[in-house]
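Student: I need the structure of the sequence given here:
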Amino acid sequence: MSQPISPDPVEQAAQDWFLRLTAGDMDTADLQSFRDWRQADPRHEAAFREVRALWNDLDPLEPAFAPAANETATHRIRPRLFRPGAVAAVTALAACLLLFVATTPDLLLMIEADYRTDRGEQASVTLPDGTVAHLNTGSALDVRYSDGRREVALLTGEAWFDVARDTERPFSVLALGGNSTAVGTAYAVRDRDGIATVTVTEGTVRVTPGKGGDGQLLHAGQRIAYRADGGIGPMERVDMDAATAWRRGMILLRDRPFTEALEEIGRYHPGRILLLGDETKLGRVTARLSLGALDSGIDALAATHGLSVIRLTDYLVILR
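Tutor: Below you'll find the predicted structure:
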């Protein structure tokens, strides 16, 4: 008679963490415990990536969870051999995961990201080489370091990187199929609405869009944007004070259309801000708002444009 196979404790822990992440009920302390577990032992990281890779390999679920077109094989670890029971265990996990797809739009980000912030949150993390990544609101970052490379992927949102100098291993940020590479400098990358924007605050950065697009060398005070299809915009000088205001806990708006200003404010608000009425009559906005007193800023902005504010809940604000 065959003996029952005891589950490998590391694999079991990886599967448990995977399921908890997709359930979406982990608080900040739980997420930190997960990061600590991944970093405690290389076997933990390998086991978690194996579970995630097997999930991606499940053919019936491929249409819903196919990797982005810009994701290459070098960035995904495919398992060569699974211990007995691993496929069955992860298939069971897959059945549970399907329950969360429709109600959890950030499901894949929760699984893929090493670090993430919710709307209205900001965080600073120190990467293994000493580089400091400052994550802005609603952002997700996947760290892909190895002995030969320093690479992170900005999955969504915005992050500013103070890069530790290492001439042997340039630092690269992947976003929308392109990458921005530096040796030791400081720059920000923003992924929003299908456009990646790179802003250099110190040193130089080479920005190369995907799809074989031509690269550009940026210097401090310059910015460039590109799309996932490889299209790249013109290099331009940047209002550094406005571009880095979020690092100082501020939103700095200079001669912006009202709806555009409201959209920028909405990035930091935990709920929805709705505008009722004719937006074409509202003119333009120049303002400095504190992220720590965002409700007061919204009230002041509304008052200067003759609007009233209705707060139905903490998560729904109506301007009319």
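Student: can we go C-alpha only for contacts and neighbour counts from here?
Tutor: Will do.
Student: With adjacent residues omitted, what lies nearest to the residue nearest to the spatial centre of the chain?
Tutor: The centroid of the chain falls nearest to residue 140 when counting by C-alpha atoms, centre = their mean (2.3 Å). Excluding its sequence neighbours, the residue lying closest to residue 140 (C-alpha to C-alpha, 6 or more residues apart in numbering) is residue 116, at 4.1 Å.
Student: quick one on the thing from earlier: so what's the residue nearest to the centre of the chain up against?
Tutor: Residue 140 sits next to 109, 113, 114, 115, 116, 117, 154, 155, 156, 157 when contact means C-alpha atoms under 8 Å, 6 or more residues apart in numbering.
Student: The residue nearest to residue 140 contacts residue 141, doesn't it?
Tutor: Yes: with contact defined as C-alpha atoms under 8 Å, residue 116 counts as touching residue 141 (6.2 Å).
Student: where along the stretch 1-150 of the chain do the helices fall?
Tutor: Using DSSP state H, counting those that start in this stretch, the helices assigned to the stretch 1-150 of the chain run over residues 9-23, 28-40, 42-57, 62-65, 86-101, 107-112.
Student: got it, and the stretch 201-320 of the chain?
Tutor: 240-243, 258-266, 294-304.
Student: Which elements pack onto the first one?
Tutor: Yep, that's helix 240-243 we're talking about. Counting contacts by 3 or more C-alpha pairs under 8 Å, 6 or more residues apart in numbering; DSSP states H and E, helix 240-243 is packed against strand 250-257.
Student: Return the set of buried residues in the strand it packs on.
Tutor: Using 16 or more other C-alpha atoms under 10 Å as the burial criterion, the residues of strand 250-257 that qualify are 250, 251, 252, 253, 257.
Student: Before we compare anything, build this one as well:
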Amino acid sequence: MNDDLSSREAGTGSSEAAGAWCIRMAGAPLDPAEQADFDAWLAADAAHPPAFERALAVWGGLHAMEADAEVIAMRAEALEAMREANAKRWTRGAPRRGWRWAMVAAACLLLALTIAFFPGRGGPVEYATGLGERRTFVLSDGSRLSLDAETRVAVDLADDRRMLHLLAGRAKFDVEKDAARPFSVTAGGRTVVATGTAFSVELLGDKLHVILYEGSVAVVRGEPPSAPRLLALKRTPGKDAIALVPGRELVAPVKAPVAPTIVEADVARSLAWEGGQLSFVDEPLSAVAERLNRYSRAKVTIGDARAAAIEINGVFNAGDTDAFLDAAQMAYPLEVRREGGAVILASRPR
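Tutor: Coordinates of the predicted model:
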């Protein structure tokens, strides 16, 4: 196990180690070696899982206050201290005890300032990513929440239900089983009900996309129903619900009262964004531009309806908008115009 995250060394306690793990997970998903270290740390002591859950609750609470400039500044300072301490691990001749304690101190600072500014606040907690940012969160119930760039999700974990709202962007949900607490995600006028399931939900233009990877979900119109109704939907979807099976995708208009369509999903392609790539197969340029813009300050706008309807194919690195524009001009009847800070992709004159 990594020395810096072991509560067995240098007298560090479960809470400090749990805080360090929270900070590590906030930066990026764990790689396989780190995941093995984390699993070993959880299993090493019965006190570690509850300590980690407490740290998650405190860390998660901070996201409800991300608009507070003072909290943002202190959070950034604590994270930077953690990164600097971690970097010193690899400095030749640096005392091992020093950097270990620096990391623990940074974790304690972050947890302490969070507690000071978040004294038991209730209600939904909002998790969000910025431009070009992808993040994975572990919720206090053990479920994992993976956010694409420029995504916002409100999370409300109650005693009898787990209610989430996708407010913008795209997110993948790996749901921890809990038969007594149904898990639902509401977006675009519909609610997805699941348990012990892996699925993604995306708001793209005027459409809602739901892809099921494992387990089963039921999709109903409107806001989340009552807890008993959610439990009933989980057992038997009923005629007013649409049941999905793994490998299928539901596409529904957000505003128009039109029945959704169910299509076969390209599972591997739909998850490419988690690895920093954007993969398109017969994707309208209008939708492609919206996904590109989650990763670039130079926003691409579509110049005309004919260009918007062109179907795009290809795999591109997220954030490399210039490479996409070059390829689009070569492969399709499109041209790029730059007007001030705007990038306009339009049909090439006939």
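Student: which ones are touching the aligned residue in the second structure for the residue nearest to residue 140 of the first structure?
Tutor: In the second structure, the residue paired with residue 116 of the first structure is residue 128, using TM-score structural alignment. Counting by C-alpha under 8 Å, 6+ apart, residue 128 of the second structure makes contact with 63, 147, 150, 151, 152, 153.
Student: State the pair within the buried residues of strand 250-257 of the first structure that is farthest apart.
Tutor: Using C-alpha to C-alpha, the buried residues of strand 250-257 of the first structure span at most 18.4 Å, a distance reached by 250 and 257.
Student: list the ones among the contacts of residue 128 of the second structure that the first structure also has?
Tutor: Cross-checking the contacts of residue 128 of the second structure against the first structure gives 147, 150, 151, 152, 153 as conserved contacts, using both residues aligned by TM-score structural alignment, their matches' C-alpha atoms under 8 Å.
Student: The second one: neighbour count?
Tutor: Residue 150 of the second structure is surrounded by 19 other residues when neighbours are defined as other C-alpha atoms under 10 Å.
Student: That one is in contact with residue 166, isn't it?
Tutor: No: in terms of C-alpha under 8 Å, residue 150 of the second structure does not count as a neighbour of residue 166; the distance is 11.5 Å.
Student: most residues in a single strand of the first structure, which one?
Tutor: Across the first structure, the strand with the greatest residue count (assigned by DSSP state E) is strand 150-162.
Student: Where does that strand end up in the second structure?
Tutor: Against the second structure, strand 150-162 of the first structure falls on residues 162-174 (TM-score structural alignment).
Student: Pull the distance from the matching stretch to the chain's centre.
Tutor: With C-alpha atoms, centre = their mean, to the nearest Å as the basis, stretch 162-174 of the second structure stands 8 Å off its chain's centre.
Student: Also stretch 161-181 of the first structure?
Tutor: Distance, stretch centre to chain centre, for stretch 161-181 of the first structure: 16 Å (C-alpha atoms, centre = their mean).
Student: now do stretch 265-285 of the first structure
Tutor: With C-alpha atoms, centre = their mean, you get 24 Å for stretch 265-285 of the first structure.
Student: Who are the contact partners of the residue lying closest to residue 123 of the second structure once chain neighbours are set aside?
Tutor: Distances taken as C-alpha to C-alpha, 6+ apart put residue 156 closest to residue 123 of the second structure, at 6.3 Å, once the chain neighbours are dropped. By C-alpha under 8 Å, 6+ apart, the contact set of residue 156 of the second structure is 123, 124, 125, 162, 163, 164.
Student: all strands of the stretch 51-200 of the second structure, in order?
Tutor: Taking DSSP state E, counting those that start in this stretch as the test, the strands found in the stretch 51-200 of the second structure are 125-128, 135-138, 144-147, 152-157, 162-168, 170-174, 183-187, 190-194, 198-204.
Student: Return the distance of the first one from the chain's centre.
Tutor: Shown here is strand 125-128 of the second structure, whose average C-alpha point lies 10 Å from the average C-alpha point of the whole chain (C-alpha atoms, centre = their mean).
Student: repeat for the third one
Tutor: Between the centre of strand 144-147 of the second structure and the centre of its host chain there is 4 Å, according to C-alpha atoms, centre = their mean.
Student: That strand vs the first structure, average distance?
Tutor: Its aligned residues in the first structure lie a mean 0.6 Å from strand 144-147 of the second structure after superposition (mean C-alpha distance after the TM-score superposition for the first structure).
Student: hmm, who's touching that strand?
Tutor: Strand 144-147 of the second structure is contacted from outside by 128-129, 134-139, 170-176, using C-alpha under 8 Å, 6+ apart.
Student: do that again at 10 Å, thanks
Tutor: Contact with strand 144-147 of the second structure is made by 29, 127-130, 133-139, 153, 169-176, 198, 200, 273-274, as judged by C-alpha atoms under 10 Å, 6 or more residues apart in numbering.
Student: of those, buried ones?
Tutor: 29, 127-129, 133-139, 153, 169-176, 198, 200, 273-274.
Student: circling back to that earlier point, columns distance to residue 227 of the first structure on top of the contacts of residue 140 of the first structure, output as a markdown table?
Tutor: A markdown table is the format used below for the contacts of residue 140 of the first structure (distance: C-alpha to C-alpha, whole Å):
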| residue | distance to residue 227 of the first structure |
| --- | --- |
| 109 | 20 |
| 113 | 22 |
| 114 | 24 |
| 115 | 24 |
| 116 | 23 |
| 117 | 23 |
| 154 | 14 |
| 155 | 14 |
| 156 | 14 |
| 157 | 15 |
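Student: Much appreciated, bye for now.
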